[in-house]
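Participant: kindly generate the corresponding structure for this input.
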Amino acid sequence: MKKIEYPLLGECVYRTVLKNGLKVNLVPRPNFHKVYGIISTDFGSNDTHFCLPDTQEVRKVPAGSAHFLEHKLFEKKDHDAFELFGHFGADANAFTSYTKTSFLFSTTTNVKENLEILLDFVQSPYFTAKSVAKEKGIIAQEINMYADDADWRLYAGLVKNLYPGQPLSYDIAGTVDSVNQISVKDLYDLYQTFYHPSNMDLFMVGAIDVTETLEWINKNQAKKEFAPAIVPQRLDGRNEVAAKAVNPEQQLAFSVKRAKVAIGIRGFDRLPAGKAGLKYKLALQLLFYLLLGESSQDYQELYNQGIVDDSFDYSVVVERGFHFVWFSGDTDQPAIFRAKLTSLILHATSVLKTQTVEFQLAKKEFIGRQIRAMNVLEAIAEQYEGSLFDDATLFDKIPLLQELTLEYLLETAAKFISQPGMSVYELCPKEDD
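Facilitator: Reported below is the predicted structural model:
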């Protein structure tokens, strides 16, 4: 194994790639009692169009297929993986994002057994027409439940505005119609294409012995046979007319007492490769914290004027193939909320260029956050970036933050923020509400 050391942090990561292509990262924490393990595949809801290497035929899969596949992998012919984890004292879960699907467990006992359960259920698909039909009803209920959630509708509506006609415009779970189109064959085809070990990574952190844990993993994988890896050509399937278009605004009457407003900025600039891309993401997070974090002067003024309140939030999203930032909040003054925030964002470079002192304080705070996160096993494992940022981990963020300068933040803002890339989505109270 390769040992990657971070002397200033007193941390190290042990990394290797198995013969079957599975990438393994191990982080020993002998002073912890818990172990957290997560295996991920580079396949998410945005991967709806692809070509196989031996054909030019474009394969299109129904929206929500990645999420559906995540659900179905837990169910086997004679058992459910959740039950096995529970029997051996572990908590388990899974999630699907736009670009990856992850399966995880945490435990304080039976680490070997739980690790093998994780590897075995993810690497042994079992789908039947009956079980798939049953799952369609369950996921349809989930989709309908989210349709009644105001905050989710606000976020989903904004993303659809930012990426009209593209796979991102669909809910990660898909639609009821698209889910009903998923077949057993679709699931097996997608599994064979995207769940090969060479497209996956395993991250283990906590009370583990590196040599022993790697031996367990190797023995488990040696018992299995895998077909040759398929490297699909991913296609975004976008509507070319809408490829560079953003829907500037949209309103929806909804069952809310106060207006909910979301403002988004879509990045049209190219994301830097490798760890430079992570540095770019950190710069976006830092510049918008300076601009609209709770301690910023402009946020305090908006708060004191009653334009924003404690519901205000923002997030930076950077994934394979796209990046955007969104802001949202409940407000009694939606028109002023939109006008004030839009103007502030568009003039970010003018606002930030004099904030030398504030920048240094914010950078120290961000570094402090990363140091605190190093005490949380889940944060260490889930902030592993995989191939997106050249296998960067949480431990890489601190030196990258130290490199940041105010000048770099201003350059990043100038590249990222643009009027054509902005959109507003608003949920308005229904008149009878």
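
Participant: switch to C-alpha atoms for all contacts and neighbour counts from now on
Facilitator: Noted.

Participant: grab the nearest non-local neighbour of Leu409.
Facilitator: Taking CA to CA, 6 or more residues apart in numbering, and ignoring the residues beside it in sequence, Leu409 has Ala283 as its nearest neighbour in space, at 5.7 Å.

Participant: can you check Ala273 too?
Facilitator: Nearest non-adjacent residue to Ala273, counting by CA to CA, 6+ apart: Phe389, 6.9 Å away.

Participant: so what's the spatially most central residue of the chain up against?
Facilitator: Closest to where the C-alpha atoms of the chain average out (CA atoms, centre = their mean) is Ser97, at 5.0 Å. Residues in contact with Ser97 (CA atoms under 8 Å, 6 or more residues apart in numbering) are 44-45, 172.

Participant: can you tell me which of those residues is nearest Pro248?
Facilitator: Distance to Pro248 across those (CA to CA) is lowest for Ile172, with 22.4 Å.

Participant: ok, Val424 - how many residues close by?
Facilitator: 25 (other CA atoms under 10 Å).

Participant: dump the residue contacts of it.
Facilitator: Going by CA under 8 Å, 6+ apart, Val424 touches 158, 161, 248-250, 261-264, 338.

Participant: would you mind listing which of those residues are buried?
Facilitator: Neighbour counting over the contacts of Val424 (16 or more other CA atoms under 10 Å) leaves 158, 161, 248-249, 261-264, 338 as the buried ones.

Participant: and this one, please, so the two structures can be compared:
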Amino acid sequence: MNKKEYTQINEILYTETLENGLKVYLLPKNDYHKTYGLFTTNYGSIDNEFIPLGEKDFVKVPDGIAHFLEHKMFEKEDGDVFQKFGQQGASANAFTSFTKTSYLFSTTDKVEENLETLLNFVQEPYFTKETVEKEKGIIGQEIQMYLDDPNWRLFFGIIGNLYPKHPLHIDIAGTVESISEITAEDLYTCYNTFYHPSNMNLFLVGKMDPETMIAFIRENQGKKTFAKAVPIARHFPEETASDIIRESSVKMSISKSKVLVGLKGLDELPSDGFELMKYKTTANLLLQLLFGNTSKNYLNLYNAGLLDDSFSYEFNLDRSYHFADFGGDSDRPEELAERIEEILLDVEKSEELTEVNLALLKKKMIGKYFQSLNSLEYIANQFSQSLYGEVTLFDMISVIESIQLSDIRLLAEGFIRAEGLSRFYMYPKQ
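Facilitator: Purely as a prediction, here's the structure:
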């Protein structure tokens, strides 16, 4: 087992890759009473076209199947896994993103017992025609709930403009039509391909003895047999800037118009883990410099009555995509979109990009990071989302400190391009 000390944050991370390929990460925090376990597969909603394990040709599975599979994993022949965790004094949950599916528990007692439950239920699939059909109605209601959420529709509206071919634009849960096509055989095909230990990682944080814990995990995994690990071949449609939909809109039952300006990354991303985390962090700092609530840009837009407290911005980066979006509620959404685009395209002349502003934001980011590390829940949920090869969430201080104003300007030059821009409006029905 490897041991890495992070002296700046006073943490020690233990790592080991087991014989079956499973990557294990242990972060002892013995001052805490609670322990979190997170079991994650590198498989999400965008992975709907791939070569199944043991086959040679690509197949395309129904949209929403990763999320559907997550739901079905908790139902076993002998009952519901949630109940078992409850009986053992733990709470459990799961979530599916565009690129990952995670299963987790938290407990103050019986850590090994709950960890064994987590490992076993995720590694013992059980799907039948009857249980699959029953789940379609439940997830169909969940899909409809999201379709009625204006902000959810707004977000997927701009993604649909930026990525009209890529499966990123499809709701993580799929559509009522797409999930109606899912079969138990489809679930087993996806499970056998993406839930191999070599495509997964296990992260534990909280009260534990790392040597005892890794021995327990080795024993659990050593009792199980898995197919030989092979690289997973995924396929995504090729897209160019010309495929971007420049503007679209929808009407919903809302009281105030909404707008999102999207910016699709057309530049090449670094392949090195540290540099990739640095790119993402630099992009976040750039957006804060330009649109943070202490920036002149934000205050000017606010004083002009173009935005209110609903205004937000975010940068998203994962395998096969990266983009930013900006916007919120506005009585003059077209004018707000115009001003946002002007700020972005005039970034070279921006008065916001100064050494003083960057230094302040870096201090603020480091402060929030230290504060977040007090939460085991934050660490558990963010660790797998911030894993770039050997670079982890705990390298963030080094990443932030390495960023210079020249890095901000260089990223802005490559990332902010007029041909990458799009707008999505949402108007009241009446």
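
Participant: re earlier: any idea how far the residue nearest to Leu409 of the first structure is from Ala94 of the first structure?
Facilitator: 29 Å (CA to CA, to the nearest Å).

Participant: before we move on, what about Asp149 of the first structure?
Facilitator: 21 Å.

Participant: these two: which is more packed in?
Facilitator: Ala94 (16 against 13).

Participant: grab the nearest non-local neighbour of that one.
Facilitator: Phe103 (4.3 Å).

Participant: doesn't that neighbour fall inside a strand?
Facilitator: Yes - counting by DSSP: H, G, I helix; E, B strand; the rest coil, Phe103 of the first structure is found in a strand.

Participant: the equivalent of it over in the second structure: neighbour count?
Facilitator: When the second structure is aligned by TM-score structural alignment, the residue opposite Phe103 of the first structure is Tyr103. Residue neighbour count, defined by other CA under 10 Å, stands at 22 for Tyr103 of the second structure.

Participant: residue contacts, Tyr103 of the second structure?
Facilitator: Tyr103 of the second structure is in contact with 38-40, 92-95, 118, 122, counting by CA under 8 Å, 6+ apart.

Participant: need the buried ones among the contacts of Val424 of the first structure in a markdown table with secondary structure and distance to Leu69 of the first structure, can you?
Facilitator: Shown next, in a markdown table, are these (DSSP: H, G, I helix; E, B strand; the rest coil; distance: CA to CA, whole Å):
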| residue | secondary structure | distance to Leu69 of the first structure |
| --- | --- | --- |
| Leu158 | helix | 26 |
| Asn161 | helix | 27 |
| Pro248 | coil | 34 |
| Glu249 | strand | 34 |
| Val261 | strand | 33 |
| Ala262 | strand | 31 |
| Ile263 | strand | 32 |
| Gly264 | strand | 30 |
| Arg338 | helix | 39 |
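
Participant: so which of the residues you listed comes closest to Pro420 of the first structure?
Facilitator: For these, the nearest to Pro420 of the first structure is Pro248 (7.8 Å; CA to CA).

Participant: please pull up the equivalent of the closest one in the second structure.
Facilitator: So, by TM-score structural alignment, Pro248 of the first structure is matched to Arg246.

Participant: helix/strand/coil for the residue nearest to that match when sequence neighbours are not counted?
Facilitator: Nearest residue to Arg246 of the second structure, sequence neighbours excluded (CA to CA, 6+ apart): Ser422, at 4.5 Å. Following three-state DSSP, Ser422 of the second structure is assigned to strand.

Participant: what about Ser422 of the second structure, how many residues close to it?
Facilitator: Quick note: Ser422 of the second structure (other CA under 10 Å) scores 23 neighbours.

Participant: distance of it from Asn114 of the second structure?
Facilitator: With CA to CA as the criterion, Ser422 of the second structure and Asn114 of the second structure are 47 Å apart.

Participant: over to Ile379 of the second structure?
Facilitator: 19 Å.

Participant: okay, these two: which has more neighbours?
Facilitator: Neighbours per residue, other CA under 10 Å: of Ile379 of the second structure and Asn114, the larger number sits with Asn114, 26 against 21.

Participant: list the buried residues of the one helix or strand that one maps to.
Facilitator: Using DSSP states H and E, Asn114 of the second structure sits in helix 111-122. Going by neighbour count (16+ other CA under 10 Å), the buried part of helix 111-122 of the second structure is 111, 114-115, 117-119, 121-122.

Participant: just to revisit the earlier point, and the contacts of Ser97 of the first structure as CSV, adding neighbour count, distance to Leu9 of the first structure and secondary structure?
Facilitator: Converted to CSV, the contacts of Ser97 of the first structure look like this (neighbours: other CA atoms under 10 Å; distance: CA to CA, whole Å; DSSP: H, G, I helix; E, B strand; the rest coil):
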residue, neighbour count, distance to Leu9 of the first structure, secondary structure
Gly44, 22, 33, coil
Ser45, 26, 36, coil
Ile172, 23, 37, coil
